[in-house]
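Engineer: coords below, sequence missing:
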């Protein structure tokens, strides 16, 4: 027998004992961490949500201070109840033997408060008495329910020729621009960049963002919303990637034919200098070398295009989450932005005077040839997109714009347009 065998056996047994001790210590440390995390996740004051959260304040405001409730929730109690009735079934959770579920009313109210303020989850938890971890699930889920339930009804994009004609009628009657299916524009929505994303979301203004591209009707309502392209892309680049542009180029939008339009002109959408001039998309003439007819055309186009600028301005003032950097993953940013745009249309249609009083949009003083700026322009919030590279329009696109120029200086002229261009508007 090898004389060294007992020593080897003793060493082996010692190693087994040390391993067992190490495992016991690791298991004990894990149990301590788990208990500590449970204590932190179940802080006593968080379990007193009804007593310490803002639901008591909300009920008091509903009963005795409706204007304060409207300011707090960004909607009236009637609008809140209707919204809760529609999305409540989608966000209701079951109670468990361990704890009572957060109610649908609490979930909706904290989501609306988040959209109204843009506060961090770690800050909002003190108002709602809901942990940041739970808020990180509740708010995107509630926004997704709003988008799923309301967006098909209130943000309509798939239109027929008769519906395009109804949109164009509003533009003609309100803004004196015929055959117009909407105003197109885009804005940067600030975000905190996801890990390891580098400069992918870094825009020309020096911050991280995703792009919100929208088509807006004559009543400041969103007809199409596209969210999520990285902030480095220009207006035109984002436009190229939208479903709207794809269907426009393939002639799948069922636009009215020229036989059914005013002066038999092309049915068009209005945009700014960043976009490519097309047969169905018009933008201003370049500022260099403008003659009087071109200046009149630019004024008339600007007058119609203000609707999209004002829609973005109203959105950012009512839902101030757009005035901060949204600190969630980019895929969740998309559903949050779409929910806000949907609520904007919902409130525009349900309670327009309260949601959007006249001071919230630009007003023209036609007697003095001036524009009274909307209140939101003092703090615009969202940043416009970079123009990008120049485009070479086709002959047909240039001809189409020239026909509108001739119309605005001929049979379609309005009495005040020369006064407005004389004052630089």
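Structural biologist: On my side now, so go ahead. As the structure is a computational prediction, the values presented were derived from the model and not from experiment.
Engineer: alpha carbons only for contacts and neighbour counts from here, please
Structural biologist: Noted.
Engineer: what helix or strand is the most centrally placed residue in the chain on?
Structural biologist: With distances taken as CA atoms, centre = their mean, the chain has residue 337 as the residue nearest its mean C-alpha position (3.2 Å). When secondary structure is defined by DSSP states H and E, residue 337 falls within helix 330-350.
Engineer: How about residues contacting that helix?
Structural biologist: Contact with helix 330-350 is made by 75, 79, 115, 140, 143-144, 146-147, 150-151, 154-155, 191, 194, 210, 221-222, 225, 227-228, 315, 319, 326, 355-356, as judged by CA atoms under 8 Å, 6 or more residues apart in numbering.
Engineer: another one to put next to it:
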């Protein structure tokens, strides 16, 4: 009796199932035994010991215990996870300390797993999620962009009091942040230094805090075009920033506008001052202007320097997806501002910044971006500069050489 077609199909299916069972690998366990012992081996146990060694605690997480507990209370509601029937969740404390250690050291997920006792796959989710939460929690209070003329004047008053530059709204600069080329990106992130990068543009106030950070422009964009790609520049050119109109400098009769200070990577504008080129320094008055501008402008260099010194992720080529790089960098920026405000003595002591003596001489303790992988924006050809911008710079130059002069400035014109 001949078998039916249905019987043949069933026989073939049974054979395939049998073969599949034979070649199927034995299922691996879902988690390594030593990772299951996180409670015993995790670095949080070491942190408990550091409570008796405050300096070690500060060095490990870049903040003292009191500041850390404040940060943990702020971010915990956004990173807490529920336990399941299969396993206990990784606590906010473990998530935050792993993230802070990643930022502080720049170590890979694979390396970090041995101290955190968290798998690289889990860290690849936990760290970007926690960075995103840090940025969302801290940005409103610790990355505040001025909203009115009074806010701008408060910044300008402190620049004048500390750095003798009136009507300064902030120091602006940008840095290339090295990254590992993402798969399929081609030359999108390839910069003029022959490396792959994304650009962090920052504006700092006189207290070494960012008032604006714009990150994400790929390194292939010309450095002169980095500023133009920002929402800040769009609002600046449209006059939507509510910047005060020009007025008399306090204590004398000179009428000067409010401006940002920058280096030669940026174009001279009536609202943005940059130094005279070296080839044009044909008078002591111009040299004094450059010196006085550099005193205010170096604030942003110091700000980047502190950021890179405390978060050594900026000494590496960041090796994650671009959208996660943005989360990591912006978390470091808001943490910088948070720590300047809440833990200045341990995070940014005097040794972290360029200190100035009474005679104007500057002591540099070495905290600068040259010790990191951050690259400066390339100096650009000035092109055509409108007469209004030139006149503004001339007016500031005249002020610095006359009623606004300081006793020590002539020591820096040679």
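Structural biologist: Yes, it's here. Here the structure is a predicted model, which means the values were calculated and not measured.
Engineer: sorry, back to before: what's the separation between the residue nearest to the centre of the first structure and residue 143 of the first structure?
Structural biologist: If you measure residue 337 of the first structure against residue 143 of the first structure using CA to CA, to the nearest Å, the figure is 9 Å.
Engineer: Filter the contacts of helix 330-350 of the first structure down to the buried ones and express that as a PyMOL selection.
Structural biologist: To isolate the buried members of those in PyMOL, using 16 or more other CA atoms under 10 Å:
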select buried, resi 75+79+115+140+143+144+146+147+150+151+154+155+191+210+221+222+225+227+228+315+319+326+355+356
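Engineer: Just the contacts of helix 330-350 of the first structure: which are in helices?
Structural biologist: Under the assignment DSSP state H, these contribute 79, 115, 140, 143-144, 146-147, 150-151, 154, 315, 355 to helices.
Engineer: Would you mind listing the two of those residues that lie farthest apart?
Structural biologist: Distances among those were taken as CA to CA; the most separated pair is 140 and 355, at 23.7 Å.
Engineer: gap between stretch 116-135 of the first structure and the chain center?
Structural biologist: Distance of stretch 116-135 of the first structure from the chain centroid (CA atoms, centre = their mean, to the nearest Å) equals 20 Å.
Engineer: Kindly report the same for stretch 272-292 of the first structure.
Structural biologist: For stretch 272-292 of the first structure - counting by CA atoms, centre = their mean - the centre lies 27 Å from the chain centre.
Engineer: buried set for it?
Structural biologist: Within stretch 272-292 of the first structure, the residues scored as buried using 16+ other CA under 10 Å are 272-285.
Engineer: what's the closest of the residues you listed to residue 367 of the first structure?
Structural biologist: Comparing these against residue 367 of the first structure with CA to CA places residue 284 closest, at 24.5 Å.
Engineer: The closest one contacts residue 297, doesn't it?
Structural biologist: Yes - Residue 284 of the first structure is in contact with residue 297 according to CA atoms under 8 Å; the separation is 7.4 Å.
Engineer: Spatially nearest residue to the counterpart of residue 77 of the first structure in the second structure (excluding sequence neighbours)?
Structural biologist: Alignment note (TM-score structural alignment): residue 77 of the first structure maps to residue 65 of the second structure. The shortest distance from residue 65 of the second structure to any residue that is not its chain neighbour, by CA to CA, 6 or more residues apart in numbering, is 6.9 Å, and that residue is residue 57.
Engineer: Enumerate every residue touching that neighbour.
Structural biologist: 47, 50-51, 63-65.
Engineer: Over to residue 256 of the second structure?
Structural biologist: Counting by CA under 8 Å, 6+ apart, residue 256 of the second structure makes contact with 167, 246-249, 392, 395-396.
Engineer: at 7 Å what do you get?
Structural biologist: For residue 256 of the second structure, the contacting residues are 246-249, taking CA atoms under 7 Å, 6 or more residues apart in numbering as the criterion.
Engineer: I'd guessed residue 156 of the second structure sits against residue 166; true?
Structural biologist: Yes - the pair residue 156 of the second structure and residue 166 qualifies as a contact (CA atoms under 7 Å) at a distance of 6.4 Å.
Engineer: Which of the two has more residues huddled nearby?
Structural biologist: The neighbour comparison of residue 156 of the second structure against residue 166 (other CA atoms under 10 Å) goes to residue 166, with 25 against 22.
Engineer: quick one: what's aligned to the more buried one in the first structure?
Structural biologist: In the first structure, the residue paired with residue 166 of the second structure according to TM-score structural alignment is residue 178.
Engineer: Where does its match fall, secondary structure wise?
Structural biologist: For residue 178 of the first structure, there is no helix or strand it lies in under DSSP H and E.
Engineer: how many neighbours does the closest residue to it other than its chain neighbours have?
Structural biologist: When the adjacent residues along the chain are set aside, residue 178 of the first structure lies closest to residue 172, with 4.6 Å between them (CA to CA, 6+ apart). Summarising burial for residue 172 of the first structure: neighbours were counted as other CA under 10 Å, giving 17.
Engineer: now do residue 285 of the second structure
Structural biologist: Other residues lying near residue 285 of the second structure total 19 when counted by other CA under 10 Å.
Engineer: Over to residue 239 of the second structure?
Structural biologist: Residues lying near residue 239 of the second structure (other CA under 10 Å) number 10.
Engineer: Check residue 239 of the first structure too.
Structural biologist: As a measure of burial, residue 239 of the first structure has 23 neighbours, counting by other CA under 10 Å.
Engineer: Quick check, residue 254 of the first structure in contact with residue 162.
Structural biologist: No - taking CA under 7 Å as the definition, residue 254 of the first structure is not a contact partner of residue 162, at 9.3 Å.
Engineer: Which of the two has more residues huddled nearby?
Structural biologist: Here residue 254 of the first structure and residue 162 are set side by side on neighbour count (other CA under 10 Å), and the busier one is residue 254, at 15 against 12.
Engineer: neighbours around residue 156 of the first structure, how many?
Structural biologist: Other residues within reach of residue 156 of the first structure, judged by other CA under 10 Å, total 13.
Engineer: Next: residue 173 of the first structure.
Structural biologist: The local packing count at residue 173 of the first structure equals 11, with neighbours defined by other CA under 10 Å.
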